[in-house]
Every structure is written in structure tokens, then in C-alpha cells.
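1. got a predicted structure here, sequence first:
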Amino acid sequence: MSTTSYAVLAKARAKYGRHLTDRDYSSIVACQSVAEVMVYLKSHTHFSSALSEVNERDVHRGRLEMLLRQYQFYEFDSLCRYDSSMSEGFSRYVVEKTEVEQIIRFLILLNSNSTEKFIFQFPAYFVKHTSLDINKLANARDYSEFLSALSGSVYYDILKIYKPDRRGMLPVSYMENKLYAYVLGNVFELIKKKAKGTERKELLQMFYTINDYTIFSKILRLKKYYNLSPEVIKTNLIPEYSDLNAKMIDRMCAAESSAEVFRIMQSKGCGRLINKIGYTYASDISPRVQYRMAKKYIHFSDNPSVVMISYMFLAETELTNVISMIEGIRYQLDKSIIQSLIIR
């Protein structure tokens, strides 16, 4: 292992070493207000540097969340600056994933005629990291103007085939699927081109398993809440980056009940993780599997790129936990409910 590669591995593990503990989570859940949460994060956790200039008396939930997301983005960016063979590719992955999240958010607002809200929730720190014309996008008021704002980007080529229906509604689910397929495709191309041996095997296993469970969760959701046909469900999946075979996906899509979908998934090796992760809601399963795999690899992998992406996944989970706790405290949910939302 080169000195640079060792530095990436050591840096990622050092950052993970500062993660929130069970005691931190219990202390945050015990807070009575968003201001109290901010005081705790500022005084007792690694988020302190992100909040050092913020006065807890003036804190707003939206601003607190933005500061935490900004902090996380720059943590990832600093890690990707190390000159390893995979760092540049994972840096691109972080940027593309953020771009896609913002595009999807805009499309949802466009469907509800609320595009004026876009700029107020846009992560300002991200502007200098993207080639998208954010001002033009923020000022778009219809789908034609939206596409014009994306002109010259790969996202324009992906989305130009779609049109609003007679009610003016866009098929956001299909569009989301195509956008994430693009992001995943780039990750798999990176892994297959630059990774070798156990590094390649571990990275592929991680991303395949994560997408396997994303497919499983999406099938459950589309059947339960939208009662879609098997054919329509399949168009909302990304099977080309999954370890699930076509027959198994067909069986889950055609299943008569959620229990049957579970049984089919658990008949495969990776599906047996369901019984080990301790979930409260079916929607928890995919992020809990991702967390479990990342925690395993950050401790036991000797491959810098695997440890780096594992740290990113763990940090994302931690931030999701913090935001869930902030929301729960803000809306005065029962402490036991807030605890059940924490992934660990």
C-alpha cells in the first residue's frame, strides 16, 4: 500500500472515530428544543466546528440542517482530495448525487407549482462545485424553462424525452430512476475500470447489495401505497446494477402481498440480512443494510477506497439520524418514536 493510500485509509478511520455514540444519541433525544440540540452538537460533538459562529438563540431548524449538510459535504471533499486512484471518482459521485437530489427536488416543486421555494432550500455552498446554472434553474417556471436551464449537461439528454401530461404533471418517479441509474452507472464503471482484486470485490458487493435492497424497498412501497402492476413497478427499478436475477425481481413484482415479497427476498443469501438488522419500518431496511455493510468494511477492510466510501455512508447515516431527531423534537414526538428512527 502506498503512503498516499494509507493516508486515505487512516484519515477516513480517524474521522469515523469521532462519530456520535449511543450516549450522544440519548442526550440529543432528551433535548426539549432545536436550540438545545444545537447547543449539544456545538459543545459535545465533532459538529462543533460547523456551528461555532451560530448563536443558539437565533437558530432555525432549516439553517441548522443546512450548516450540518455543508459541514458533511466539505468533510467528504477534504477526504477525496487525497490522491488515490479512486478519490476523484468518488468525489464525482458525491457531486452527481447532490445534483440529482436537487434536480428531483425541483421537479417535485414544479409538479406542485411551487418552484419559487427551490432557491430558499438550495445548499448555497454547492454552487461552486457544480456546473449547473443554478440561477437559471431557480428562475424556471415550466418544464421548457427547466430543460433550458439544464442545456449542455448530461441531465438534459436524460430528461428531454419526458413531457408533462394533460394535467401538466411530470412522471417524476421515472425521471428519478433514470437519473440515479446514471449516477450508479458511473460508479460501477469507475469500480470496474480502476479497482482490482479484493478492492473491486468489496466495492461491487457493497453497491450491489445496497441496490438489491433499494429494489426490494421500492417494490414494497409501490405495491403497498400505489398498487401498481408488476410491469409498471419494473420500470421504476434499476436491475442492471443489482445482484438479484430477473426471475427473482419478476416474482417480487408479481407477489400478492408484502409478506410474499419478504419471503422471496429472504430466499436469497443477501436477503437474510433482514433478520439481523433490527428494523421498525420496512422503509428502514435499505438504509440499515447500507449502515451495517459500511460499519463492517470500515473496521475490517484493508482497501482505502472501501474504507473511504464506507465512511461516507456512515456519515450520511449519522446526519440522517441527527436531522430525524431534530424533526422529532421540533414536532414533539414521543421519545420512544424518535429513538426508533435512529439507524445504528
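-> Perfect, thanks for sending it.

2. contacts and neighbour counts: CA atoms only from here.
-> Fine.

3. and residue 298, how far is that from residue 13?
-> 7 Å (CA to CA, to the nearest Å).

4. and for the two, which residues touch both?
-> Shared contacts of residue 298 and residue 13, defined by CA atoms under 8 Å, 6 or more residues apart in numbering, comprise 307, 311.

5. next, count neighbours for residue 146.
-> Per other CA atoms under 10 Å, the neighbour tally for residue 146 reads 20.

6. and it, what element?
-> helix 143-149 (DSSP states H and E).

7. before we move on, the earlier item: looking at residue 298 and residue 13, which is more packed in?
-> A direct count of neighbours by other CA under 10 Å for residue 298 and residue 13 places residue 298 higher, at 22 against 18.

8. separation between the more buried one and residue 9?
-> For residue 298, the distance to residue 9 - CA to CA - is 9 Å.

9. got any residues that touch both of those two?
-> 307, 308.

10. and the spatially most central residue of the chain, what element?
-> By CA atoms, centre = their mean, the chain has its centre lying nearest to residue 316, at 6.9 Å. Here residue 316, judged by DSSP H and E, is contained in helix 304-330.

11. same deal with residue 217?
-> Residue 217 belongs to helix 197-226 when elements are defined using DSSP H and E.

12. and that helix, what does it pack against?
-> helix 172-194, helix 230-234, helix 246-254, helix 258-266, helix 285-300, helix 304-330 (3 or more CA pairs under 8 Å, 6 or more residues apart in numbering; DSSP states H and E).

13. now residue 254: closest residue in space, sequence neighbours ignored.
-> residue 230 (5.3 Å; CA to CA, 6 or more residues apart in numbering).

14. on that earlier part again, contacting residues around the residue nearest to the centre of the chain?
-> Residue 316 sits next to residue 72 when contact means CA under 8 Å, 6+ apart.

15. do the one 3 residues further on as well
-> For residue 319, the contacting residues are 68, 69, taking CA under 8 Å, 6+ apart as the criterion.

16. quick one: it and residue 340, what's the gap?
-> 16 Å.

17. one more: residue 271?
-> Taken as CA to CA, the span from residue 271 to residue 340 is 22 Å.

18. got another, please set it beside the one above:
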Amino acid sequence: MAVSYADNAVMAKAHAMYGKRLTKENYNDMLNCKSLNELANYLKTRTYFRSDFDALPTNIDSAQIEEILKISLLKKCEKLCKYQLSAGENFYRYFVVQNDIRQLMTMIQLLIIGKPEKYLSSLPPFFNSKTDIDLYDLAKVRSYSELLGVLEHTDYKKILERYRDNYSDDGMFILIENDLNKYRFSFLVKSIKLSKDRRKKKEIYETVNYRLDMYTLTRAYRLLNFGSPNKMFIRDFGVQNCTNFSEKDLAAMSEAKNATDIVKIIPNTYYKKDFSKVDFKYIENATREMLIGQQLKGFRYYTNPTAVMLCYLFLAENEVRNIIHIVEAIKYNIPADKARSVLIGTES
């Protein structure tokens, strides 16, 4: 199947957007900022985020910066989704589902801490028009029962209904997050199967399988750190037939007694080579560093526009995560060198 003009447009747009990414110099400058106002002004005047920070308040706080960055990420996604839609593919629906889940997780977190009124949602028009959730009603939610009511005619209600009576109990949030993300990844796999370009599905599966496996490792490690979960919880993280782990690997993870056991398993899996390249300190950093390497390689060499789009948006999301780490470092007076140690992918 020949690559269409619209397909080429998706890839060209993604590469053009990646070309504007933050440089190592940008990161060094931001790490040297002494206040959140100084950081916000730097983003406005010295980076491609200038239009996002155009209407800058006099005294900006960390939550405002984080919200601006997340909206910026959604705008990037919106641009690429429009190109992809013109190419006749419906993968844009996955990104709608991904954003729906982020909105729901935010609301559930706020319900758990008793501050649902803090929920704010400002989405680009594309996502507002495509989501099945009434975001205005979502903003009015003040209880878990009301949340389920807003989700009445969506798949999300079936997922969240089982947690009606225990959503705020210790350890429940990570299980809710897992169920919602499993739905998200299953939705993506279903979209891959419906894709027109059968020859290039392999590229999408490569990036999805890697991402799912890193998710599984991180969640298994976190759950074992938290306590002693039922072994089926760990097996339930993945999506059937979308993994590079062998049955032996999955069995070993299910039988792990503690988080350290998970780390010991990795060198005996498909990810042995990639894991050997990272300096393991925290599971989230290790898996993200491995993912950055795979996604960057895919972004540069894939020819499937959807695979390229998935890789680019992951790289863009990582950039936002890095900035948020810097925001937190400034807010809590963390030394620049220590803050730099948790930034990932700043050399790419």
C-alpha cells in the first residue's frame, strides 16, 4: 500500500513539531531559574511554548504552569489527530479515550482527598467535540455516585462501578488506574486490528508492546512495594498477546515476593540489553528511560504515520514531565543538580 499524501503530512508535521523541542541548553537555563515567574517567562520568551504562556498572570503558581503545559500537549495531539483523520484512519479515537481517562483520574483523585470542586477542565475544541463525557457535568461532580451518573452511557461506568463502595480505600487508586489504562490499551489494540495498512501494523505493535510492558513492570513494582497483592493483579496489567514477555517471565513476576524481585527478573527477559544501559535508581525512571530510547528510535525510522505519531506524542509528554519536575524543584527549593538527576531524555 503506497503512502498517501495525508500519511506523509502526518509524519512531516510530527517531525516538524519535534524539531522545535527543548534543547540541553534550555533545560540548563530552566534549572537555573530562581522562581516560578522566572521559569514561566523563560518558557514564554525563549522556547516554542511562547504562545501557550502568552497571557501570563503576574504571580503564576505551579498548578497553573502544569495546566498550561498539559493543554499545550493536548493541542499538539489535536493538530496531529486532524491530519490523521484526513488520512482516513480513526486512531484519533484512542487519544480521545486517553484524555477521557486522564480527566477521570484527576476527578477521582480529587474525590479521594475531598476536594472535587478543584477540578478544572479546559480542552481544545477537537476533544470537547469528540468525547462521550459531558465535561461540564463532570466539573459539577461532588461524589463518586454523581461521577457514575455522569458516565451513565459510557464504557467507563462499567469499569468504575465495581469501586463504588471502596474507591477511597488504601491501594484502590492504583487498581482503578490499572483498569482504566487496560481499557485504554485494549481500545488501541482494537484500533490497530482495524487499521487499513496491514503491512505496517508491526511498527504500531512494537511501540505498543514496549509501552505496555514498561507499564506492567512499573505497576508490579509499585504494588509489591505497597504490599503483597494477589498474583493475578500483576498478570492482569497487560493486554492479551501484546507483550514481549514470555509466559515464564509473567509467571516469575506473578510469583515475586517483593519489588526487588521484579528488578532481578528484567535482565532475563527481552529487555535485557535495554535495561543494561540504564543506571537503575527508581523503577519509573528506568522504564521511562528505556521507553524514551525505543520511542526515539521508532520516531526516526518508522514509516507508519500512526506509529510515528504515537512515538512523537510520548516524547512530547516526556518533555512536559521534565518541565513539571523543574517546577517542583523550584517550588520546594531542590538543588539544580538533584533536580537534573530525575530529568530523562534531555540529551536527545
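-> Here it is on my side, so go on. The structure presented is a predicted model; accordingly, all values stated were derived computationally and were not measured.

19. circling back to that earlier point, the helix or strand just after the helix holding residue 316 of the first structure packs against which elements?
-> Per DSSP H and E, helix 304-330 of the first structure leads on to helix 335-341 as the next helix or strand towards the C-terminus. Secondary structure elements in contact with helix 335-341 of the first structure, counted by 3+ CA pairs under 8 Å, 6+ apart, are helix 22-29, helix 304-330.

20. CSV for these, including distance to residue 54 of the first structure?
-> Shown next, in CSV, are these (distance: least, CA to CA, whole Å):
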stretch, distance to residue 54 of the first structure
helix 22-29, 18
helix 304-330, 16
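
21. out of these, deepest packed?
-> Ranked by mean neighbour count, those are led by helix 304-330 with a mean of 22 (mean count of other CA atoms under 10 Å).

22. that one vs the second structure, mean deviation?
-> Comparison of helix 304-330 of the first structure with the second structure after fitting gives an average deviation of 1.0 Å (mean CA distance after the TM-score superposition for the first structure).

23. what do you get for stretch 174-192 of the first structure?
-> Mean deviation for stretch 174-192 of the first structure: 1.5 Å (mean CA distance after the TM-score superposition for the first structure).

24. correct me, but residue 280 of the second structure touches residue 286?
-> Yes: shown here, residue 280 of the second structure and residue 286 form a contact pair, counting by CA atoms under 8 Å, at 5.7 Å.

25. who has more neighbours, these two?
-> A count of neighbours by other CA under 10 Å puts residue 286 above the other of residue 280 of the second structure and residue 286, at 20 against 14.

26. the more buried one contacts residue 276, correct?
-> No: using CA under 8 Å as the test, residue 286 of the second structure is too far from residue 276 to be in contact (10.2 Å).

27. where along the stretch 1-150 of the first structure do the strands fall?
-> Read by DSSP state E, counting those that start in this stretch, the stretch 1-150 of the first structure holds no strands at all.

28. so what's residue 300 of the first structure up against?
-> Here residue 300 of the first structure is in contact with no residue (CA under 8 Å, 6+ apart).

29. from residue 19 of the first structure, how far out is it?
-> 17 Å.

30. try residue 152 of the first structure
-> Counting by CA to CA - residue 152 of the first structure and residue 19 of the first structure are separated by 40 Å.

31. who's more crowded, the two?
-> Each of residue 152 of the first structure and residue 19 has its neighbours counted (other CA under 10 Å); residue 19 has more, 16 against 12.

32. what's the counterpart of that one in the second structure?
-> In the second structure, residue 19 of the first structure lines up with residue 21, judged by TM-score structural alignment.

33. now that match. Nearest residue, chain neighbours left out?
-> Nearest to residue 21 of the second structure is residue 48, by CA to CA, 6+ apart, at 7.6 Å.

34. what does that neighbour align to in the first structure?
-> Checking TM-score structural alignment: residue 48 of the second structure goes with residue 46.

35. tell me the spacing between its match and residue 167 of the first structure.
-> 48 Å.

36. same deal with residue 205 of the first structure?
-> 42 Å.

37. ok, residue 96 of the first structure next?
-> Here residue 96 of the first structure is placed at a distance of 30 Å from residue 167 of the first structure (CA to CA).

38. if you count surrounding residues, which of these two has more?
-> residue 96 (19 against 7).

39. what sits against the residue lying closest to that one once chain neighbours are set aside?
-> In space, and not counting its chain neighbours, residue 96 of the first structure is closest to residue 183: 6.5 Å by CA to CA, 6+ apart. By CA under 8 Å, 6+ apart, the contact list for residue 183 of the first structure reads 93, 96, 97.

40. repeat that for residue 181 of the first structure.
-> With contacts defined as CA under 8 Å, 6+ apart, the neighbours of residue 181 of the first structure are residue 238.

41. re the thing from before, count the residues that sit near the counterpart of the residue nearest to residue 254 of the first structure in the second structure.
-> Here residue 230 of the first structure is matched to residue 231 in the second structure, going by TM-score structural alignment. Using other CA under 10 Å, residue 231 of the second structure is surrounded by 15 other residues.

42. again with the one 3 residues further on
-> Number of residues near residue 234 of the second structure (other CA under 10 Å) recorded here: 23.
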